[in-house]
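**Q** show me the folded form of this:
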Amino acid sequence: MQFDYIIIGAGSAGNVLATRLTEDPQTTVLLLEAGGPDYRFDFRTQMPAALAFPLQGRRYNWAYETEPEPHMNNRRMECGRGKGLGGSSLINGMCYIRGNAMDLDNWASAPGLEHWSYLDCLPYYRKAETRDIGANDYHGGDGPVSVTTPKQGNNPLFHAMIEAGVQAGYPRTDDLNGYQQEGFGPMDRTVTPQGRRASTARGYLDQARARPNLTIRT
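**A** Okay, the predicted model is just below:
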């Protein structure tokens, strides 16, 4: 068989790329994943409260190790990487924190990167997400990735942590991905409204699996 594109790795980037490319029915794509199939049959990979489980062992984690670290008694440190459809979005902590706007604007000051400013990237941030409390100038309402925001009163420890930060002199923010990114406030997470992990396999690949121009091999 021949394909227009062959994508190695069905992870956080590969699934997005495969989905977007196959929006054109004339473009054929082969998506290869060495880690195995979609592991959503194991509810522990989908339950936010069990986020540490997929990191244990090597069933869902390639568990790479660093070179010996001279400043850490020459120990090798584990570097988790997702194994299966979804890649590291299958095992990560589901934290949804965008890059700082000032960093993006600094990039845009370099030659050839003029269109990488925060305002240039913001439409694509918004396009990628569906936020559970609704769209606004900083968040989208019809994107493939489900984003949830903690609600007032749903966790007393969460509230206490924010208050402790404010009492220590740090600013309070209602949206770490909005106008004020600095400070203590609720952290968005890539979790569906039903309380399941919103990996790129769920958010992107699910909508593309049935396309005749996409072939997935695990």
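**Q** when you work out contacts or count neighbours from here on, use the C-alpha atoms and nothing else.
**A** OK.
**Q** so the most centrally placed residue in the chain, which state does it fall into?
**A** Note on the chain: the residue nearest the mean C-alpha position is Ser89, at 5.6 Å, using C-alpha atoms, centre = their mean. Three-state assignment for Ser89 (DSSP: H, G, I helix; E, B strand; the rest coil): helix.
**Q** show the contacting residues for it.
**A** The neighbours of Ser89, taking C-alpha atoms under 8 Å, 6 or more residues apart in numbering as the test, are Gly11, Ser12, Gly82, Ala198, Ser199, Thr200.
**Q** which ones are touching the residue of the chain positioned farthest from its centre?
**A** In terms of distance from the mean C-alpha position of the chain, Asn73 ranks first, at 32.6 Å (C-alpha atoms, centre = their mean). Under the criterion of C-alpha under 8 Å, 6+ apart, Asn73 has no neighbours.
**Q** TSV for the contacts of Ser89, including neighbour count?
**A** Formatted as TSV, the contacts of Ser89 follow (neighbours: other C-alpha atoms under 10 Å):
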residue	neighbour count
Gly11	25
Ser12	19
Gly82	24
Ala198	25
Ser199	28
Thr200	27
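**Q** how many residues are close by Tyr5?
**A** With neighbours defined by other C-alpha atoms under 10 Å, the count for Tyr5 comes to 15.
**Q** brain fart, Ala164
**A** Under the neighbour criterion other C-alpha under 10 Å, Ala164 is assigned a count of 12.
**Q** give me the element it is part of.
**A** With the criterion set as DSSP states H and E, the secondary-structure element containing Ala164 is helix 156-167.
**Q** what lies in contact with that helix?
**A** The list of residues contacting helix 156-167 from outside it, by C-alpha under 8 Å, 6+ apart, reads Gln152, Gly153, Pro171, Arg172, Phe184, Gly185.
**Q** ok, stretch 207-218 next?
**A** Residues outside stretch 207-218 that contact it (C-alpha under 8 Å, 6+ apart): 18-19, 22, 25-37, 84.
**Q** if any of those are buried, give me the ChimeraX selection for them.
**A** The command below creates a ChimeraX selection of those among these that count as buried (16 or more other C-alpha atoms under 10 Å):
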select :18,19,22,28,29,30,31,32,33,35,84
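**Q** among the contacts of stretch 207-218, which are located in strands?
**A** Residues of the contacts of stretch 207-218 located in strands (DSSP state E): Val29, Leu30, Leu31, Leu32.
**Q** related to what we said a few turns ago, how about the contacts of Ser89, which pair is most distant?
**A** Distances among the contacts of Ser89 were taken as C-alpha to C-alpha; the most separated pair is Gly82 and Ala198, at 14.1 Å.
**Q** could you measure from the residue farthest from the centre of the chain over to Gln180?
**A** For Asn73, the distance to Gln180 equals 40 Å [C-alpha to C-alpha, to the nearest Å].
**Q** next one: Thr22
**A** Summarising the geometry, the distance separating Thr22 from Gln180, computed by C-alpha to C-alpha, is 36 Å.
**Q** another for comparison:
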Amino acid sequence: MSDRVVGRYQGKTFGEFDYIVVGAGSAGCVLANRLTEDPEIRVLLLEAGGRDWNPWIHIPVGYFKTMHNPATDWCYITDPDLGLNGRQLQWSRGKVLGGSSSLNGLLYIRGQHQDYDDWAALGNDGWSYKEVLPYFKKSECQSRGPDAYHGIDGPLKVSDLRLRREIAERFVDAAQQIGIPANPDVNGATQEGVSYFQQTAYKGLRCSSAKAFLRPALKRSNLTLLTHAHTRRILLEGKQATGIEFEHKGKRLLARATREVVLSAGAIGSPQILQCSGIGEPKHLTSVGVECLHPLPGVGENLQDHLQIRLVFKTSCKTLNDEVNNPVKKLGVSCARIAGAASGSAAPIHMNTPRFRPIISRKRKICGWRWMRSRWPGVSPKPMRSSR
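**A** Next up is the predicted model:
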């Protein structure tokens, strides 16, 4: 029997936990935080990627360095799509603590009310917009202050863009002139309209799910975090999930869950793990040599995503390096505005100044980390805390 056939589990037992959460991404970090609020609950959090030590993760415009980078991105490529004239698309998915929230463009968009209400109407109890709104408010620290749709007591920082360009203002005005309504809050009463978006950023730095939710939880002794832990399959006893088989540092390990196994490996990773575990459409599983333990035809089907079309123009508008705040001339060094373009940060980061150079130099990495930790609290090259 092939090693890929479900039912043969190899490896040593890593341990027993109340909950096993697979994937420390946008959702998994939240789950790890909420579950470990109870000190009696033991949680194992598995992440196939690495730690979020890379400084480009925390600089908002740094996604130009982290997307399509195999160290932080799964670097998926779609099959040829007839709707795109046979073209293939790069599909970035985070392979790091924080998941895609450590790579994305930082836009804070909840989605339309109607989508949630439709899910509830289809039989998904608890998923109407009215029912999920309290959780959005609980998670959020809104820079504009609290209202009927926003909260200020949560760990996820949400802020307005501080940068305003004349060309963007004209775009907003032009949209209104053709009948598109102005909407200062696309996460409020309605999503339709034109406005500046908000970001998951704070003081010019990214606020990923790992930074907002996981870092506070790592101080708790009842949370065990393993990075570079690649989940192979869910352990099943009948139709009950009892644990996880995974690989870590070249070893095959088993972890048992006394309560639940929670899949939060993303829209691609979660169905893949289910199929590798023998859960899915029987014919498809058989065709790839996996024994079907639980027929569930919907697994891996009906994925929908949005297309993004970027229009790039060259304009004569003033740049960030204006005459008033141009430290380049004062210092006499070359300067790259890393954070400002995406976050509206007033403080540029100088790539050629002595205090920043150690970060991008492997030979002086330790010195660089001392500077980073003073500038960005919580970013550290040291191993994550765990109870093991």
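**Q** give me the TM-score for this pair.
**A** The TM-score (TM-score structural alignment, normalised by the length of structure 1) is 0.90; 213 aligned residues with a C-alpha RMSD of 1.8 Å.
**Q** all strands of the stretch 51-200 of structure 2, in order?
**A** Along the stretch 51-200 of structure 2, the segments classed as strands by DSSP state E, counting those that start in this stretch run 76-77, 90-91, 140-142, 156-160, 198-199.
**Q** mean deviation of the last one from structure 1?
**A** Right, the one you point to is strand 198-199 of structure 2. Once the two models are superposed, strand 198-199 of structure 2 sits on average 1.2 Å from its counterpart in structure 1 (mean C-alpha distance after the TM-score superposition for structure 1).
**Q** which bit of structure 1 covers that strand?
**A** Here strand 198-199 of structure 2 aligns to structure 1 at residues 188-189, judged by TM-score structural alignment.
**Q** cool, and the second one?
**A** Aligned by TM-score structural alignment, strand 90-91 of structure 2 falls on residues 78-79 of structure 1.
**Q** quick one: the matching stretch to structure 2 mean distance?
**A** Taking mean C-alpha distance after the TM-score superposition for structure 1, the mean distance separating stretch 78-79 of structure 1 from the aligned residues in structure 2 is 1.2 Å.
**Q** distance between that stretch and the chain's centre?
**A** Mean-position distance between stretch 78-79 of structure 1 and its chain equals 19 Å (C-alpha atoms, centre = their mean, to the nearest Å).
**Q** same question, stretch 53-70 of structure 1
**A** For stretch 53-70 of structure 1, the separation from the chain centroid amounts to 19 Å (computed by C-alpha atoms, centre = their mean).
**Q** show residues contacting stretch 128-141 of structure 1.
**A** Contacts made with stretch 128-141 of structure 1 from outside it, assessed by C-alpha under 8 Å, 6+ apart, are listed as 122, 125-127, 142-149, 177-179, 193.
**Q** pretty sure Glu47 of structure 2 is touching Phe246, no?
**A** No. Shown here, Glu47 of structure 2 and Phe246 do not form a contact pair, counting by C-alpha atoms under 8 Å, at 10.3 Å.
**Q** which stretch of helix or strand covers Leu285 of structure 2?
**A** According to DSSP H and E, Leu285 of structure 2 maps onto helix 282-287.
**Q** what stretch of structure 1 does that helix fall on?
**A** For helix 282-287 of structure 2, there is no aligned range in structure 1, judged by TM-score structural alignment.
**Q** give me the buried positions along that helix.
**A** Of the residues in helix 282-287 of structure 2, Pro282, Leu285 count as buried by neighbour count, 16+ other C-alpha under 10 Å.
**Q** that one: what's the following helix or strand?
**A** Next along the chain from helix 282-287 of structure 2, counting by DSSP H and E, comes strand 294-295.
**Q** now find how far off-centre that next one is within its chain.
**A** How far strand 294-295 of structure 2 lies from its chain's middle: 30 Å, per C-alpha atoms, centre = their mean.
**Q** what comes up buried for the helix or strand just after it?
**A** Stepping forward along the backbone from strand 294-295 of structure 2, the first helix or strand reached (DSSP H and E) is helix 327-331. Using 16+ other C-alpha under 10 Å as the burial criterion, the residues of helix 327-331 of structure 2 that qualify are Pro327.
**Q** which part of structure 1 lines up with helix 327-331 of structure 2?
**A** Taking TM-score structural alignment as the measure, structure 1 aligns no residues with helix 327-331 of structure 2.
**Q** pull the number of nearby residues for the equivalent of Phe43 of structure 1 over in structure 2.
**A** In structure 2, the residue paired with Phe43 of structure 1 according to TM-score structural alignment is Pro55. One way to gauge burial is a neighbour count; for Pro55 of structure 2, by other C-alpha under 10 Å, it gives 17.
**Q** what about Pro55 of structure 2, distance to Thr224 of structure 2?
**A** 24 Å.
**Q** average gap between stretch 113-120 of structure 2 and structure 1?
**A** Mean for stretch 113-120 of structure 2 is 2.1 Å (mean C-alpha distance after the TM-score superposition for structure 1).
**Q** what number of residues lie near Val147 of structure 1?
**A** Look at Val147 of structure 1: counted by other C-alpha under 10 Å, it has 27 neighbours.
**Q** that one -> structure 2?
**A** Aligned against structure 2 - with TM-score structural alignment as the criterion - Val147 of structure 1 pairs with Val158.
**Q** residue in structure 1 paired with Val22 of structure 2?
**A** Matched across to structure 1, Val22 of structure 2 falls on Ile8, judged by TM-score structural alignment.
**Q** equivalent analysis for Met67 of structure 2, please.
**A** Under the alignment by TM-score structural alignment, Met67 of structure 2 pairs with Leu55 in structure 1.
**Q** reformat the strands of the stretch 51-200 of structure 2 as CSV; add distance to Ala229 of structure 2.
**A** Below are the strands of the stretch 51-200 of structure 2 laid out as CSV (distance: least, C-alpha to C-alpha, whole Å):
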stretch, distance to Ala229 of structure 2
strand 76-77, 19
strand 90-91, 22
strand 140-142, 29
strand 156-160, 26
strand 198-199, 30
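**Q** of all those strands, which one comes closest to Cys367 of structure 2?
**A** Using C-alpha to C-alpha as the measure, strand 156-160 is the one of the strands of the stretch 51-200 of structure 2 that comes nearest Cys367 of structure 2, at 28.9 Å.
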